[in-house]
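1. model the following, please.
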Amino acid sequence: MNTAKMQVEIWSDIACPFCYIGKRNFESGIEKFADAANINVTWKSFQLDPTLPEKTTVDHEQYLVKYKGLPADRVNQMLQQVAQSAKAAGLDFHFEKIATVNSFNAHRLIQLAKTKGLGDAAEERLFKAYFTEGKNIADRITLTELGKEIGLTENEVTDALTSETYAAKANEDIDEARQLGIRGVPFFVLDRKYAVSGAQPAEVFTQTLEKAFSEWRAKNPETAFEVTEGPSCTADGNCG
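-> Predicted coordinates:
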């Protein structure tokens, strides 16, 4: 029996507000997709600003003004608009709480979580910690607690944050994004054939999934056994 699934890869950075919004919109889109059970989602690391320190030095608004060179009035307006977009997606953003720090340690945690089938859980918890709770996602104690919340052990998280194994995995994703020409996130790649850039509406994800999957299914047809029935026993104890 064919158990293959179509692959969807999502390049994302925890420090990106539209990555969180895009995650919600993608989830809403895939809920309306009839073949969702045949989709395998993989989260990929991306860093918008690898130069940031691991400790907060400025608040998020100051960071955008001072280090990104954006006008203060534009920043204020932009953050209000993003917060409204988040609210429409069912999210609660608090930009005034954000600890503007380097996201690489968070990506190490995500890479560990992926090996345990917890990649989506890690993304979700880290997004909430960053945008809603104002937690420092570079702090190792904080990351240990967040990791434990989603089912990882303290030793596993410590290893992920101290060894080079998971740093290398994060850098592989970042390098791959560069090779593919990905310059912004979120970036959704479906079956390495179609891509959706940005936090598009849910219906865009549904439509793109349907298109990509129909082509994938044509190349990967469902198979089933032709069964000749005979006397047998079932797990519930019936024999006959």
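
2. okay, CA-based contacts and neighbour counts for the rest of this
-> Noted.

3. for the closest residue to V58 other than its chain neighbours, what is the enclosing helix or strand?
-> Leaving aside its sequence neighbours, V58 sits nearest to T100 (Cα to Cα, 6 or more residues apart in numbering; 6.9 Å). Using DSSP states H and E, T100 sits in no helix or strand.

4. quick one: the strands in this protein?
-> Counting by DSSP state E, the chain has strands at residues 6-12, 39-45, 187-190, 194-197.

5. these: which one's closest to C19?
-> strand 6-12 (5.9 Å; Cα to Cα).

6. so P201 versus F188, what's the distance?
-> 13 Å (Cα to Cα, to the nearest Å).

7. so these two - more neighbours on which side?
-> Neighbour comparison, P201 and F188: the larger count goes to F188, with 26 against 16 (by other Cα atoms under 10 Å).

8. tell me the spacing between that one and W216.
-> 16 Å.

9. I137 now?
-> Taking Cα to Cα, one finds I137 at 37 Å from W216.

10. measure the closest residue to K23 other than its chain neighbours to I10 for me?
-> Nearest residue to K23, sequence neighbours excluded (Cα to Cα, 6+ apart): A199, at 7.6 Å. Per Cα to Cα, A199 is found 11 Å from I10.

11. got it, and V41?
-> V41 is 7 Å from I10, by Cα to Cα.

12. and for comparison, fold this next one:
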Amino acid sequence: MKIIYWSDFNCPYSYIGYTRLKNAINELKLDVELDMKAFELEQELDDEIIPMVNHYARKYGIPEFQAKDMLKEIDDIGKAEGLDFDYSNAKITPSKDAHRLLKFAKSKNNPDLIENITVKLFEAFLCENKPLNSQEVLVDIGTSVGLDESEITNMLNSNSYEIEVQIDEEDAKLNGVQAVPCYFVENSEEMLVIPGALSTEEFKNALKDLKSGKIESKTL
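-> So this is what the prediction gives:
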């Protein structure tokens, strides 16, 4: 089974969905290949570091006290999944370089490395309040999973993998992906599209139905 999914490291529901999906896969003891595709939610951002409360208030046209309540709700959802969310105090920046770093990690063809760096990139922003456009942050993350510091630095100082990120985002449009997370689950000749961060049980039911050939009765 293979799951191609579009996510963004700036998106709390992308990490929540990833966690629930991994739990479902592990509980079902499935052999699954995961392939994350880039989807930048906030492409209009420049390199300014913006507190999440201000960003939410501006984005949704709401007062800051309401934005704080919304962010706290998301923190609580993450914590219920065992994630040490501090999204309320995050500072949002562009995520393109984080996606480029993941592409670079994929070039090493090491599934454990890819999984580790994916989690660390989510945690850096959503749990540790680190800016994802910081070269220092990205180099620290990369070296912590075993990537070479000079190779990471050279990659980040170039335009390497920018085209690959753009291709992912064009593919998202072609496949009708308008929000993340969104999962395309392939099993033999069958395909199931799962939009959004389902619960672990819902993911388990969807994966079991696909594996058993009963997806025709599945509504997501």
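
13. related to what we said a few turns ago, the residue nearest to V58 of the first structure maps to what in the second structure?
-> Under the alignment (TM-score structural alignment), T100 of the first structure pairs with I92 of the second structure.

14. how much space separates F39 of the second structure from D140 of the second structure?
-> Look at F39 of the second structure and D140 of the second structure: by Cα to Cα, they are 23 Å apart.

15. ok, G17 of the second structure next?
-> 25 Å.

16. comparing those two, which residue is more hemmed in?
-> G17 (25 against 14).

17. these two touch, right, that one and Y183?
-> No. Here G17 of the second structure lies out of contact with Y183, judged by Cα atoms under 8 Å, at a distance of 9.5 Å.

18. can you list residues touching both of these two?
-> Shared contacts of G17 of the second structure and Y183, defined by Cα atoms under 8 Å, 6 or more residues apart in numbering, comprise G196.

19. counterpart of Y5 of the second structure in the first structure?
-> Using TM-score structural alignment, Y5 of the second structure sits opposite I10 in the first structure.

20. ok, S150 of the second structure next?
-> So, by TM-score structural alignment, S150 of the second structure is matched to N155.

21. now K211 of the second structure
-> By TM-score structural alignment, K211 of the second structure lines up with F213.

22. and the gap between the match of T100 of the first structure and L147 of the second structure?
-> In terms of Cα to Cα, I92 of the second structure sits 25 Å off from L147 of the second structure.

23. higher neighbour count, those two?
-> I92 (26 against 18).

24. is it true that that one touches P131?
-> Yes. Counting by Cα under 8 Å, P131 is a contact partner of I92 of the second structure at 6.6 Å.

25. mutual contacts of those two, please.
-> 49, 125.

26. and N54 of the second structure, how far is that from T118 of the second structure?
-> For N54 of the second structure relative to T118 of the second structure (Cα to Cα), the value is 27 Å.

27. got the contact list for the closest residue to H99 of the second structure other than its chain neighbours?
-> Of all residues not flanking H99 of the second structure in the chain, A38 sits nearest, at 6.1 Å (Cα to Cα, 6+ apart). By Cα under 8 Å, 6+ apart, A38 of the second structure lies in contact with 6-8, 99, 165-166, 168-169.

28. nearest to D69 of the second structure, of the residues you listed?
-> For the contacts of A38 of the second structure, the nearest to D69 of the second structure is D8 (22.3 Å; Cα to Cα).

29. from I16 of the second structure, how far off is the closest one?
-> From D8 of the second structure over to I16 of the second structure (counting by Cα to Cα), the distance is 12 Å.

30. repeat that for D140 of the second structure.
-> Per Cα to Cα, D140 of the second structure is found 23 Å from I16 of the second structure.

31. what ranges does the first structure have for its helices?
-> Applying DSSP state H to the first structure gives helices spanning 17-31, 60-66, 72-88, 104-115, 119-131, 140-149, 154-162, 165-180, 202-219.

32. in the second structure, point out the residues matching the fifth one.
-> Going back to what we said before, that points to helix 119-131 of the first structure. Alignment of helix 119-131 of the first structure against the second structure: residues 114-126, by TM-score structural alignment.

33. how about A172 of the second structure, what's its partner in the first structure?
-> Using TM-score structural alignment, A172 of the second structure lines up with A177 in the first structure.

34. actually S199 of the second structure, not the one I wrote
-> S199 of the second structure maps onto P201 in the first structure, by TM-score structural alignment.

35. excluding chain neighbours, what is closest to its match?
-> With Cα to Cα, 6+ apart, the residue lying closest to P201 of the first structure is N25, at 6.0 Å.
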